[in-house]
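missing the sequence, but the structure's below:
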């Protein structure tokens, strides 16, 4: 277990954004966090990424209780977060974006040759086929940009990779591209936290599934404990709809 939460909670003034959420992230596994808008996914991400500090419960890294003081603290512990905006500059080349903020140096100068070579090699190691690392990153498809962000996090030493809705704005083919790279990150021994509202994207790559509803955890399930149909039903409020239908029949 690399990363674990036990009964995590977060309050913003009088608003209880997250309460009693427990989950675990293991090396070589994908933990999917599912929930509709307002379920608490963004708050949970920001606690794990060091943006917010939790008010209740316990956060553990490598089995030791911690309180992350900021995103740099999380990165130093090997927790990298890829947000939906990807923090990329569209007009800059792929290799420049790959090293943005962490440029390799040769003396005082930016080692351009090394940056190009390493970016190309790291993308290839992840199975990512970019035609030309000199092309602007804005010319890539959404799935390709996501894959570059994933490869960048892996290269810079991430042990836990948190992905914020990486497939939400993508078509079926591009979503499939991203899901394959999530599986490759897992196969390289990373613990992956895949945040999504789409159970059809989560189930093929997920090893564990945490469901959130209105800030509360609805349970964490192993893949052997839940079917795709059950996951979809829980996500869509199937039990609540059945109860409502039963009440309407009685009326």
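Done, it's in. All figures in this text were calculated on a predicted structure; none of them were measured in a lab.

use CA for all of it now, contacts and neighbours both
Will do.

Sketch out the strands for this protein, chain order is fine.
Assigned by DSSP state E, the chain shows strands spanning 3-12, 15-25, 30-34, 56-61, 64-66, 79-82, 105-106, 109-110, 160-164, 191-196, 208-213, 216-222.

Packing partners of whichever helix in the chain runs longest?
As assigned by DSSP state H, the longest helix anywhere in the chain is helix 172-187. Here helix 172-187 touches helix 142-155, strand 191-196, helix 199-205, going by 3 or more CA pairs under 8 Å, 6 or more residues apart in numbering; DSSP states H and E.

The structure to be compared is supplied as follows:
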């Protein structure tokens, strides 16, 4: 099986209830290595619940989730199976350097001491892997970076942890056009290195440029799995909200 055919994520019959509210029902979804899949839907459609289950911060009540063929349920499994996550708030420490953020909680050591030389070298390699030239000094404090540069750093950190799958929550939110371009390039680079990518975004124009597939949720169910070619923003919005948007 070629790498492009390999399933890095397989979800079958997944459901989630919060009391009497069924947040997700009968979710079936596959993601392959090197594929970018966008999850779209109106507020309350179930996107965040599904992402939280895939990243392990919540568990499904029904169904099965496999990451690279291995069952996953919870944070311990997600970490063991190498699921990388970029949260909307990025979860970066502004007073620490790029290197320190990349390795926070996973520091490299030589005996009792931190191996800073090796961490700096691997941090440079991680940034270069994304093909982004705007981050040159890995010793800079993250607080000195632009919003786009911080987002790229968060992608690099997730790639540093991930083996097969990376999840991104609103990766282009509150960024200017130039910064958005840098972030989209970093996501394409992640997929180009064989990672399956799932992203949640309200930025439909850029989703149409970036994604290989667009999966749309409504009321906790997948209602469409689309190829973006030939679709307009209006087409996507119509599917998202049904008859509420006129053609």
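Structure's in. What do you need? Being a predicted model, the structure only gives us computed values, none of them experimental.

How close are the two chains, by TM-score?
After superposition, the two chains reach a TM-score of 0.90 (TM-score structural alignment, normalised by the length of the second structure), with 239 aligned residues with a CA RMSD of 1.8 Å.

Just send the strands of the first structure back as TSV, with distance to residue 88 of the first structure and mean neighbour count too.
Listed next are those as TSV, based on distance: least, CA to CA, whole Å; neighbours: other CA atoms under 10 Å:
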stretch	distance to residue 88 of the first structure	mean neighbour count
strand 3-12	27	19
strand 15-25	27	20
strand 30-34	24	28
strand 56-61	28	18
strand 64-66	30	12
strand 79-82	11	24
strand 105-106	21	12
strand 109-110	19	10
strand 160-164	15	26
strand 191-196	20	26
strand 208-213	29	23
strand 216-222	32	18
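
Dump these into TSV; add distance to residue 184 of the first structure as well.
Formatted as TSV, those follow (distance: least, CA to CA, whole Å):
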stretch	distance to residue 184 of the first structure
strand 3-12	20
strand 15-25	16
strand 30-34	11
strand 56-61	23
strand 64-66	28
strand 79-82	16
strand 105-106	29
strand 109-110	30
strand 160-164	12
strand 191-196	10
strand 208-213	17
strand 216-222	20
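
do you know which of the ones you listed lies nearest residue 72 of the first structure?
strand 79-82 (9.3 Å; CA to CA).

which bit of the second structure covers the closest one?
Under TM-score structural alignment, strand 79-82 of the first structure corresponds to residues 83-86 of the second structure.

mean deviation (superposed) between that stretch and the first structure, please.
Comparison of stretch 83-86 of the second structure with the first structure after fitting gives an average deviation of 1.4 Å (mean CA distance after the TM-score superposition for the first structure).

what sits up against that stretch?
With contacts defined as CA atoms under 8 Å, 6 or more residues apart in numbering, stretch 83-86 of the second structure is touched by 55, 154-155, 158-159, 161-169, 171.

which two from those residues end up farthest apart in space?
So, those by CA to CA: farthest apart are 163 and 171, at 19.8 Å.

Neighbour count: these two, which is higher?
residue 171 (27 against 19; other CA atoms under 10 Å).

Contact partners for the counterpart of residue 43 of the first structure in the second structure?
Per TM-score structural alignment, the equivalent position to residue 43 of the first structure in the second structure is residue 49. Residue 49 of the second structure makes contact with 23, 24, 58 under the criterion CA under 8 Å, 6+ apart.

Which member of those is positioned nearest residue 39 of the second structure?
The nearest one, if we look at the contacts of residue 49 of the second structure relative to residue 39 of the second structure and count by CA to CA, is residue 24, at 13.6 Å.

Against residue 52 of the first structure, how distant is the equivalent of that closest one over in the first structure?
By TM-score structural alignment, residue 24 of the second structure lines up with residue 18 in the first structure. Separation of residue 18 of the first structure from residue 52 of the first structure (CA to CA, to the nearest Å): 12 Å.

Also residue 15 of the first structure?
In terms of CA to CA, residue 15 of the first structure sits 15 Å off from residue 52 of the first structure.

Pull up the gap between residue 182 of the first structure and residue 215 of the first structure, please.
Distance, residue 182 of the first structure to residue 215 of the first structure, by CA to CA: 26 Å.

Just put the helices and strands packed on helix 172-187 of the first structure in TSV and tack on distance to residue 238 of the first structure.
Formatted as TSV, those follow (distance: least, CA to CA, whole Å):
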stretch	distance to residue 238 of the first structure
helix 142-155	31
strand 191-196	18
helix 199-205	13
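
Tell me which of those sits nearest to residue 23 of the first structure.
Using CA to CA, those put strand 191-196 closest to residue 23 of the first structure, at 10.2 Å.

tell me, the closest one lands on which residues of the second structure?
Going by TM-score structural alignment: strand 191-196 of the first structure matches residues 196-201.

How far off centre is that stretch?
Mean-position distance between stretch 196-201 of the second structure and its chain equals 4 Å (CA atoms, centre = their mean, to the nearest Å).
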